[in-house]
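S.K.: mind looking at a prediction? Sequence and model below.
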Amino acid sequence: MLKDEVNKALKVVQDGGIILYPTDTIWGVGCDATNTEAVKKIYALKQREESKSMIILLDIDNKLQSYISEVPDIAYDLIEYAENPLTLVMPGAKNISPALIAADGSIGVRISSHPFCQQLIQRLRKPLVSTSANISGKPSPEYFGKIDPEIIDGVDYVVDIDQYSTEIKKPSTIMRLSPGGAFEFIRR
């Protein structure tokens, strides 16, 4: 079942579509992080200002240097020792859609531990966009049953995994990292 869902989602994402999918945190809306048209579809669906950037997911931390110009050494320690899902906002974003990169050149990156995300990213060979499955300004859904029908109807594919789970999930912790290794919490 997992393999089938990865295959279906992969085809949609490769064709420039957007998907609604489970992550190691809350449900996300995503697409190929290198496809600007697909990224713009997500902004439109969420009714979100393009100045509010979204994050990308990777399956393993050794891919960070492919998308961040200068990865501070501390990033690997923070990822390894984080007890909860951790998004690191780092400057020097590269090799992704310009529509994802913040005005200061940064991008938020999370290494996902969810088997679906890991397999999809491995097969796609590119990062996956991830943003909470809600209309901008409304609360993030804690589980699938709380996702706004407008979001469900607005994506090209809804991944059929974990839809019946009512486990309350929270968004990731977010930290901003500078190339020198200084960091600050944006969301705990």
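M.R.: Yes, it's here. Residues are numbered from 1 along each chain as shown.

S.K.: for the rest of this, base every contact and every neighbour count on C-alpha atoms.
M.R.: Fine.

S.K.: and Tyr43, how far from Phe185?
M.R.: Distance check for Tyr43 against Phe185: by C-alpha to C-alpha, to the nearest Å, it reads 25 Å.

S.K.: hmm, I was thinking of Tyr21
M.R.: In this structure, Tyr21 lies at 26 Å from Phe185, with C-alpha to C-alpha as the measure.

S.K.: pull out the buried positions in whichever helix in the chain runs longest.
M.R.: In the chain, ranked by residue count with DSSP state H as the criterion, the top helix is helix 2-14. Taking 16 or more other C-alpha atoms under 10 Å as the neighbour-count basis, helix 2-14 is seen to contain the buried residues 5-6, 9-10, 12-13.

S.K.: please compare the first structure with the one that follows:
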Amino acid sequence: MPPTAPVKHGVSHNILTQAPPVYARAHRLPSEKLDPAKQEFAKMEELGIIRRSESPWVPPLHMGSSTATAIPFVGFSTWERWGADWERQGADWERRDADWERLHADWERWDADCERLDADWERRGADWERQDADWEKRNADWERLDADWERLDADWERRDADWERLDADWERLDADWERLGAD
């Protein structure tokens, strides 16, 4: 019997073995197992996981009981588990993507902070250079004032010497005046 639904995957199984295949003759299932098995097979056929076969041989069907359902199909439970794993891994990837985005945002913020710190460092370097230039100008001003002070001190000493000479001249003139007045 040809498949009723197109195959939804590109997987092709070609198993070459040297041993005889594992198979079982078709046999009746008890009614409590038949309905859940039909439902699981229909679900897997609808999903494109399996397709109908014309072979009289089938792999053995393993079914068991679970607390979730009365008699689940173990084969499909495996697919469900894989689907749950896939969803969990998808959630993990989403969480990792969110972590990556957060780390990327942190990196961009850190990079902006580094650029701001570099700009601050350059501004402080320019401030230091300006302060050094101001310091050198103040040192030059101080040296000029010191030279002016030494010149004023020398002028003061010269004027003091001039004053002493004038005072001596005054005393001599005063002595000459007294001597002229006494004659």
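M.R.: Now that the structure is in, tell me what you want to look at. Computed from a predicted model, the values in this text were never measured in an experiment.

S.K.: quick check: TM-score for this pair?
M.R.: The TM-score (TM-score structural alignment, normalised by the length of the second structure) is 0.22; 63 aligned residues with a C-alpha RMSD of 4.7 Å.

S.K.: sorry, back to before: when Tyr21 and Phe185 of the first structure are compared, which one has more neighbours?
M.R.: Neighbours per residue (other C-alpha atoms under 10 Å) separate Tyr21 of the first structure from Phe185, with Tyr21 holding more: 24 against 12.

S.K.: that one and Val29 touch, don't they?
M.R.: Yes: Tyr21 of the first structure is within contact range of Val29, at 6.4 Å (criterion: C-alpha atoms under 8 Å).

S.K.: report the central residue of the second structure.
M.R.: In the second structure, the residue lying closest to the centroid (C-alpha atoms, centre = their mean) is Trp107, at 2.6 Å.

S.K.: in contact with Val109 of the first structure, which residues are there?
M.R.: For Val109 of the first structure, the contact set (C-alpha atoms under 8 Å, 6 or more residues apart in numbering) comprises 55-58, 87-90.

S.K.: mark which of these are buried, thanks.
M.R.: The neighbour-count test (16+ other C-alpha under 10 Å) applied to the contacts of Val109 of the first structure identifies 55-58, 87-90 as buried.

S.K.: taking those residues one by one, which sit in strands?
M.R.: Counting by DSSP state E, these place 55-58, 87-90 in strands.

S.K.: ok, so of those residues, who is nearest Ile111 of the first structure?
M.R.: Proximity of those to Ile111 of the first structure (C-alpha to C-alpha) peaks at Leu58, which lies at 4.8 Å.

S.K.: for the residue nearest to that closest one when sequence neighbours are not counted, grab the count of nearby residues.
M.R.: Using C-alpha to C-alpha, 6 or more residues apart in numbering and skipping residues adjacent in sequence, the residue nearest Leu58 of the first structure is Ile111, 4.8 Å away. Applying the criterion other C-alpha under 10 Å, we find 24 residues in the vicinity of Ile111 of the first structure.

S.K.: Ile111 of the first structure against Ile55, yeah?
M.R.: No: in this structure, Ile111 of the first structure is not within contact of Ile55 by C-alpha under 8 Å, at 10.7 Å.

S.K.: okay, and the common contacts of those two?
M.R.: Applying C-alpha under 8 Å, 6+ apart, one finds that Ile111 of the first structure and Ile55 are jointly contacted by Thr87.

S.K.: okay if I get the ones in strands among the buried ones among the contacts of Val109 of the first structure as CSV plus distance to Glu150 of the first structure?
M.R.: Shown next, in CSV, are these (distance: C-alpha to C-alpha, whole Å):
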residue, distance to Glu150 of the first structure
Ile55, 21
Ile56, 23
Leu57, 24
Leu58, 27
Thr87, 27
Leu88, 29
Val89, 29
Met90, 32
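
S.K.: where's stretch 84-99 of the second structure relative to the chain centroid, distance-wise?
M.R.: A distance of 20 Å separates the C-alpha centroid of stretch 84-99 of the second structure from that of its chain, computed with C-alpha atoms, centre = their mean, to the nearest Å.

S.K.: what's it in contact with?
M.R.: By C-alpha under 8 Å, 6+ apart, no residue outside stretch 84-99 of the second structure reaches it.
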